[in-house]
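[1] Could you look at this predicted model? Sequence included:
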Amino acid sequence: MKKILWPLVLLKRRIISAYYSYIGKHNPKKLVNIRYRDHFGKDMNWEKPKTLNEKILWLEFNTDTTDWTRLADKYTVREYIESLGLSDILVKLYGKWDRAEDIDWNSLPDKFVMKVNNGSGDVLICNDKTRLNIEKETKKFKKLVKKRFGYTTAESHYIAIKPCIIAEELLDANKQAVETSSLIDYKIWCFNGNPESIWACYNRTHDSVEVATYDLEWNFHPEYSVFTDHYIRAKQLLPKPKSLQQMLDIAAKLSTGFPEVRVDLYEVDGKPYFGEMTFSSNYGMMDFYTQQYQEYLGSKVTIKNGK
């Protein structure tokens, strides 16, 4: 039975994705309304946005998101970080290519990370280049670099990113405060230069990730979260990062001038490293926070109408 149903599930997903993509290209605001109602069972509040989700979506459609494009781009954001005197937090860059056919595989070390600058989750983690199927990976990145991320989620700032491929140093997950199967991602919510809370994600798999929300003093707050089969309550709480204050200072500096942004950092050997800047977390439809906490975070976002 499962063998019969699974192809039908995949077909349904492809049809829905194609539909979302079509609507996203021609009427992105309509797509937001459709997806918001599907997610939350109610209409998006465009007139008086209240939650963090609603304010992210309002900002997406009512403000200039040129800087969102520049800083959500995993390659061009490096220039911004350097301009603020924070080049020390950048992960070492091995190369950048506009076409997969131009990737200089011979120049890369045995271990590295490769990704497209506009994607989400499509990452090659190479621990041993001698075991890598270069032909297969080249074909994969050839497809990825042609992809315009953002149509199915109505994120115009991602659509505007010119795709490229970058290779960076592979940070050692064994040199963290605790042993985890993936790097601990410290996602710091910031509002116009003011860090507010930290969402830690780790032990990530294709289907799930362990999560935990901490305040700035590193107190654990499970009451802020909605745990699911995908967003699993952390089985092991994390010790306070050695560089926590430094990470908060970095996040404050990077987020100054933006009503809201999530600054993602790592800590390896007690040293912070930059991950990315995210302006539309989960395309403005986060379901991993409670309604009360969504409203609290939303109250920290000042938009044009002063609310």
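    Arrived safely, thanks for sending.
[2] contacts, neighbours, all on C-alpha from now
    Noted.
[3] List the contacts of the residue lying closest to Asn194 once chain neighbours are set aside.
    Closest residue in space to Asn194, ignoring its immediate chain neighbours: Ala252 at 5.5 Å, by Cα to Cα, 6 or more residues apart in numbering. By Cα atoms under 8 Å, 6 or more residues apart in numbering, Ala252 lies in contact with 190, 192-195.
[4] Export those residues as TSV, with columns for secondary structure.
    Formatted as TSV, these follow (DSSP: H, G, I helix; E, B strand; the rest coil):
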residue	secondary structure
Cys190	strand
Asn192	coil
Gly193	coil
Asn194	strand
Pro195	strand
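[5] try it against this one:
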Amino acid sequence: MLRNIAKKIYHSLPDTFYHQITYYRIFKKLPNLSRPLLFSEKILARNMKPKKIYTKLADKLQVREYIEGVIGEKYLINLYGTSEELTYAVYKNLPNAFVVKANHGSGFNEVVFDKTKTNYEDLYELTSSWLNCNFYKMTKEKHYDAIKPCLIFEELLLVGDSVPNDLKFHCFNKDGVIKVFIQVDYSRFGVHRRDIFDCDWNRTEIRLGLRNNPEPMLKPKMLEEMVSLATRIANQFSYVRVDFYEVGDKIYFGELTFTPGGGLCQMRPPTVQREWGSYFED
């Protein structure tokens, strides 16, 4: 009970105090918010004073319109529909395999490989918990506060019998020069591993929170096109992470992220924090 009270008090703190305490807990030092230099500090500053466009583009539904306008509709995952609640009528009309997401935060997604083996009541409880969650109050990433929650139902992308690896393009834009690092997340629903590549597909020594995969992913067939698409999107921002999937000979857009991990991801080697922080100015 005391732990719950402490947690409630902690999350009710003013944003600046909350972020300073949380940052200290992770990095064992206070962030420089008056003159941020490190990547984590600059992301933390965005959490508190985001640009208005971040709210629209962090919304996993609204961002589709933006992406269609910038790179084209053909890169969007097939959308089965949206809903403010997972009613049984909505559930019944979905295909046997699909992905359900909430639009207003991170981690709100569930893959349904076979609806005949899925319990509707359990899925209803899960999606209701997402919709009732204010992601801003969880993480204090302010641009999420104004997103109206809803559910999104999309086609399930598969490579063989598995979901494809996440290809996340960290795009830094300074003085018109765009620098790209590519994060690969393996086995999101198994033993989660992560690698960071440069734009020529050389695996770097950079570690973001997780261990490297024992075997690095082979160079994607559509890498050049994905880098081109990511830089077209990133041209409007000082820093953004652009997520794609490669399935066969097709590229699919995933999402845009402006504050990955809320700025709280441990990075190795330590010099990467200052290096990545030097690649953009907000």
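    Yes, it's here. Since the model is a prediction, treat every value here as computed from it, not as a measurement.
[6] Which residue in structure 2 aligns with the residue nearest to Asn194 of structure 1?
    Counting by TM-score structural alignment, Ala252 of structure 1 corresponds to Thr231 in structure 2.
[7] what do you get for Leu93 of structure 1?
    Checking TM-score structural alignment: Leu93 of structure 1 goes with Leu79.
[8] right, and that match touches Leu156 too?
    No. Applying Cα atoms under 8 Å as the test, Leu79 of structure 2 and Leu156 come out as separate, 10.0 Å apart.
[9] Mutual contacts of those two, please.
    With Cα under 8 Å, 6+ apart, Leu79 of structure 2 and Leu156 have no common neighbours.
[10] So between those two, which is more surrounded?
    Neighbours per residue, other Cα atoms under 10 Å: of Leu79 of structure 2 and Leu156, the larger number sits with Leu156, 19 against 13.
[11] so how far is Gln273 of structure 2 from that one?
    Remark: distance between Leu156 of structure 2 and Gln273 of structure 2 (Cα to Cα, to the nearest Å) = 35 Å.
[12] What of Val180 of structure 2?
    On the measure of Cα to Cα, Val180 of structure 2 and Gln273 of structure 2 end up 15 Å apart.
[13] out of these two, which sits in the busier spot?
    Remark: of Val180 of structure 2 and Gln273, Val180 carries more neighbours, 22 against 17, as counted by other Cα under 10 Å.
[14] Now the more buried one: which helix or strand?
    Assessed by DSSP states H and E, Val180 of structure 2 sits inside strand 177-186.
[15] Mind listing what's buried along that strand?
    178-186 (16 or more other Cα atoms under 10 Å).
[16] cool, stretch 200-217 of structure 2 as well?
    For stretch 200-217 of structure 2, by 16+ other Cα under 10 Å, it's 201, 203, 206-208, 212-213, 216.
[17] any chance of these in JSON lines, plus distance to Ile21 of structure 2?
    Listed next are the buried residues of stretch 200-217 of structure 2 as JSON lines, based on distance: Cα to Cα, whole Å:
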{"residue": "Trp201", "distance to Ile21 of structure 2": "37"}
{"residue": "Arg203", "distance to Ile21 of structure 2": "34"}
{"residue": "Ile206", "distance to Ile21 of structure 2": "26"}
{"residue": "Arg207", "distance to Ile21 of structure 2": "24"}
{"residue": "Leu208", "distance to Ile21 of structure 2": "21"}
{"residue": "Asn212", "distance to Ile21 of structure 2": "29"}
{"residue": "Asn213", "distance to Ile21 of structure 2": "32"}
{"residue": "Pro216", "distance to Ile21 of structure 2": "36"}
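[18] and those residues, which of them are in strands?
    Among the buried residues of stretch 200-217 of structure 2, DSSP state E puts 207-208 in strands.
[19] of all the buried residues of stretch 200-217 of structure 2, which two lie farthest apart?
    Trp201 and Leu208 (16.9 Å; Cα to Cα).
[20] At which residues are the helices of structure 1 located?
    2-26, 28-40, 52-62, 66-72, 77-83, 134-144, 156-159, 244-255, 291-299 (DSSP state H).
[21] Can you say which of those is nearest to Phe279 of structure 1?
    Nearest of these (Cα to Cα): helix 66-72, 6.5 Å.
[22] average offset between the closest one and structure 2?
    On superposition with structure 2, the mean distance recorded for helix 66-72 of structure 1 (mean Cα distance after the TM-score superposition for structure 1) is 0.9 Å.
[23] Which positions in that helix come out as buried?
    68-72.
[24] mind checking how far Ala200 of structure 1 is from Arg70 of structure 1?
    If you go by Cα to Cα, the gap between Ala200 of structure 1 and Arg70 of structure 1 works out to 25 Å.
[25] Tyr20 of structure 1 against Leu31, yeah?
    Yes. Counting by Cα under 8 Å, Tyr20 of structure 1 does reach Leu31; the two are 6.7 Å apart.
[26] Give the residues shared as contacts by these two.
    Contacts common to Tyr20 of structure 1 and Leu31, judged by Cα under 8 Å, 6+ apart, are Thr153.
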